[in-house]
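> My questions concern the predicted model and sequence given below.
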Amino acid sequence: MTVLSMSRAEIDRVHVLKDLLAERIRPSEAAQLMGVTRRQVFRLLKAYRAAGPAALISKKRGKPSNRAYPAVVRTEAMALIKANYGDFGPTLAAEKLSERHGLHFGVETVRRWMLADGLWQDRRQRLKRVYQPRHRRDCVGELIQIDDSEHWWFEDRGPQCTLLVFIDDATSRLMHLRFAETESTFDYFAATRAYLQRYGKPIAFYSDKHATFRVNKVGATGGDGMTQFGRALHELNIDIICANAPQAKGRVERANGTLQDRLVKEMRLAGISTIEAGNAFLPAFMEDYNRRFAKPPYSDKDVHRPLAEQDVIDDAFAWKEERTVSQSLTLQYDKVLFILEPNEVTSTLARQRVTVFDYPDGRLVIKHRGRALPYRTFDKVRQVDQAAIVENKRLGPVLAYIAEQQKLLDVSRSQKAPRRRGQGASLFKAG
């Protein structure tokens, strides 16, 4: 069985010729129905009798048009478009080919070429994805949307900064606002800590895919797959969900737009120009905002959970990294060499893993199985020069320090060590 591919007009001609052969219509009527002359009707009828419907298929199908541009001309035009007008639309690209290169093509020709080469999409392909609305959560504290909004909040009176926004999905209530210099892990630590101390623990936070919340590096094999912020929430038994698109967390996105209008103008009227003054102004602004725009929840139940006794919030919101203790009881963190003070606990820790707790206030504690270890930092001022005289009791730490420095020179510094995002050098304190 042969399958023929025919156009609508060709199928209509088959039906007309069948009626003509059955003498249901006359040749003049067939000519009128097919839009051809009587002589052409008899030619088509003769071909149909000889070969059937296949005789009515156009012989030009699948062949290039007689008016098609040569392949070399098309290649030259597309090379010019790709080199100079890759982000232009077909109309503008055709205009520039004519004006600057003397190549005159129809817009539709250029459009077809650009479609074929993937430089343009037709209207259907360019339609924006439709995002269906979803119902709010039922209870306060069930889902808290968090986001940052970098903006000139103080206009020309102060620096550009970031506003960290916590908004309840069930009510659109502003739960917490905090100005910060950047969207850093330590800033989110401080804002989240203040939120938990005021309201308790929500069921989940809903965020974007920023590196603070999610490991975005493709093929990352080191670590446990958690960011520092994700690890802190996991320790406190709080989930974090990352939205696939900004539209998915529309409540906080729309709130950001309102805040960039109303909050900026309110602070202008109040003469506020610093982050500290702005943070002091935010509680009163939030109260007025929620009175105007917050919605009542479907359920009166508040599902925030109080902080439990086992929730050590100071340790949860500290930057934590593991290190291996060397044979000389030293370890390195953030380009600083730490020497564990020898005692009955530390003397057995050679080649053991310890955890460095880097607190937002600058304190640094080294722990092993929850126990803080005594340590001192290696005195860089007293580090040895070539052929320097070194006391025997300091020889071990000095050699360990030299070996560590040589490794740093031979190999680029690990990506894991200097990740103290948002914490200035002046905050670092040893001990």
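It's in.

> rest of the way, CA atoms for contacts and neighbours
OK.

> Val365 contacts Arg371, correct?
No. Taking contacts as Cα atoms under 8 Å, Val365 lies outside contact range of Arg371: 9.7 Å.

> In terms of packing, which of those two has more residues around it?
Neighbour count, other Cα atoms under 10 Å: between Val365 and Arg371, Val365 has more, with 20 against 12.

> how about the nearest residue to Leu33 once chain neighbours are set aside, what does it touch?
What sits nearest to Leu33 in space, not counting adjacent residues and going by Cα to Cα, 6 or more residues apart in numbering, is Val16, at 7.5 Å. Contacts for Val16 (Cα atoms under 8 Å, 6 or more residues apart in numbering) come out as 30, 33-34.

> Kindly report the same for Phe205.
Applying Cα under 8 Å, 6+ apart, the residues contacting Phe205 are 143-146, 238-241.

> Make a ChimeraX selection of the buried ones in these.
In ChimeraX, this line selects whichever of these come out buried by 16 or more other Cα atoms under 10 Å:
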select :143,144,145,146,238,239,240,241
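
> Of the contacts of Phe205, just say which sits nearest to Arg124.
Arg124 has its nearest neighbour among the contacts of Phe205 in Ile241, at 31.7 Å by Cα to Cα.

> Tell me the spacing between the closest one and Thr346.
40 Å (Cα to Cα, to the nearest Å).

> got another, please set it beside the one above:
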Amino acid sequence: MSERELKRIEVLSKVIERRISTASGAKILGLTVRQTQRLLRTFQDDGAAALRHKARGRCSNNRIVDNVRDFVLELIREHYVDFGPTLVREKLLERHQIAVSKETLRKWMTEAAIWTSRRERKRQIHQPRGRRDCFGELVQIDGSHHWWFESRGPKCALLVYIDDATGKLLHLRFAGSENTFDYLIATKAYLQEWGKPISFYSDKHGVFRTTHGSEKDRTTGLTQFGRALYELNIDIICANSPQAKGRVERANQTLQDRLVKELRLRGISTIEAANAYAAEFATDFNARFGKEPRNPKDMHRPLADHENLDSAMCRKEMRTLSQALTLRYDKVLFILDPSVFAKRLAGKKVVVCDYPDGRLEIMEGSTSLPYRTFDKLRSVHRSEIVENKRLDEALAMVAEMQAGRELTRSQHGPRRTGQANHLFGIPDGSQSNGYQKRGRKPGRRTDFMNDPAVIARREQALAGLLAAE
């Protein structure tokens, strides 16, 4: 029996023994006098068992059947495994027309070990991991965004390569940001100096890991950087937490203290000058903090005969040639020279290799196909239009609209920092048809289009066209 029922038995027994009055007993139980009198008659006629709740042991009339509960849990595991009970309730009602209260869902998800309340979540335990035995067995890589030049220069990123077994800095590179091209350049320099390590250990930055892989591609789930390592037979491991790659994280803290001060003493304020000094700093750092590995064997491997470092360390995308031997890449139309070999490739796939230094090649196997480009973003030149009294004002308006906006490439296209445009040889960041610097937002066209003078001129030109018709 419950505690409340036992209390009722005790109070009613005192009322029967006339130790307290019925009104006093009702006050103790928190009931009315009439309800206490009914309980007293029931207790005298049928005994203590009659005070038990009549619905005890019976299923509720509003109880949800087990089949519905199992079906809902299956939907949660399939679609909403990382959702909270409140959001799950909304999605079940919105997408599956199933109405279940959030507290019921919370109970079900807790019993099924899908959901743990914040109060019950325990702090994660990160136990220390021993160093690897051999030099080159595991190399941790990370990018550290910091004011490396303090107020003397812009904020930038330092790409750090550190050996897990010895704690030695193997390569440092300053870059405007963590991007694929700078990681490819830094990794290529590392491989040329040390050789191929067994594996790289990184975080889950978008350069190293993607969740949008193609089911038809054997390199599913790999980024351009991961694909380059795959071609060179180098593994990449993505850590689940910063603590897992604590070696490079602690090195970043040391660098943000010592390296910043060394750059200040030498008056270095540019990325180019800092990259020139990075090797000297790494040598001094390794002499002070480097450790000897437990096993003296060097696990770095030389490049195999069939491995081309320059070909691997680039951005590669598949494109299908049209029947006119053309393809599009980053809003540029590439027209292949109609050679006998190229004509046989019409309708077939080729590989566009975009190199970090700005070069671009269209490859079929090991053959580079010559091409010319047609830039679809180039402006209409006023001098190339034949004079026409009907179109004169309209073309003047178009020319002014083109002058008031910045031409940008695709938002998903490759971005470089401090490198020339591989299509037209224009330095990055110019106002012409080159790539925009990473981080720079293109000028908003809507601000120009809403200008009153432009609106009036556009209406005047359209009125002239209608009148001419």
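Good, I have the coordinates. Fair warning: this is a prediction, and the values are worked out from it, not measured in the lab.

> now the equivalent of Lys209 of the first structure over in the second structure, what's its secondary structure?
Matched by TM-score structural alignment, Lys209 of the first structure corresponds to Lys204 in the second structure. The three-state assignment at Lys204 of the second structure reads coil, by DSSP: H, G, I helix; E, B strand; the rest coil.

> do Tyr201 of the second structure as well
With three-state DSSP as the basis, Tyr201 of the second structure sits in strand.

> quick revisit: what sits against the match of Lys209 of the first structure?
238-240.

> Please enumerate the strands of the second structure.
Here the second structure has its strands, by DSSP state E, at 134-135, 139-146, 156-163, 169-175, 199-202, 235-238, 295-298, 315-320, 326-329, 332-336, 349-354, 360-364, 367-369, 371-375.

> by how many degrees do the second one and strand 169-175 diverge?
For the pair strand 139-146 of the second structure and strand 169-175, the angle between their directions (axes from the mean of the first three to the mean of the last three Cα atoms, to 10 degrees) equals 40 degrees.

> so strand 139-146 of the second structure matches what in the first structure?
Mapping strand 139-146 of the second structure onto the first structure (TM-score structural alignment) gives residues 144-151.

> and for the longest helix along the first structure, what span of the second structure is it aligned with?
Ordering each helix of the first structure by length in residues (DSSP state H) puts helix 250-270 first. Across the second structure, the stretch matching helix 250-270 of the first structure (TM-score structural alignment) is residues 246-266.

> Check stretch 359-366 of the first structure too.
Counting by TM-score structural alignment, stretch 359-366 of the first structure corresponds to 355-362 in the second structure.

> Which residue is the nearest non-sequential neighbour of the spatially most central residue of the second structure?
Per Cα atoms, centre = their mean, the C-alpha nearest to the average position across the second structure is that of Gly206, at 5.0 Å. Sequence neighbours aside, Thr223 is the residue nearest to Gly206 of the second structure in space, at 7.7 Å (criterion: Cα to Cα, 6+ apart).

> That neighbour matches what in the first structure?
So, by TM-score structural alignment, Thr223 of the second structure is matched to Thr227.

> Its match is in contact with Arg214, isn't it?
Yes. In this structure, Thr227 of the first structure is within contact of Arg214 by Cα under 8 Å, at 6.0 Å.

> Neighbours of Asn308 of the second structure, how many?
Using other Cα under 10 Å, the number of residues around Asn308 of the second structure comes to 12.

> mind checking what it lines up with in the first structure?
With TM-score structural alignment as the criterion, Asn308 of the second structure lines up with Val312 in the first structure.
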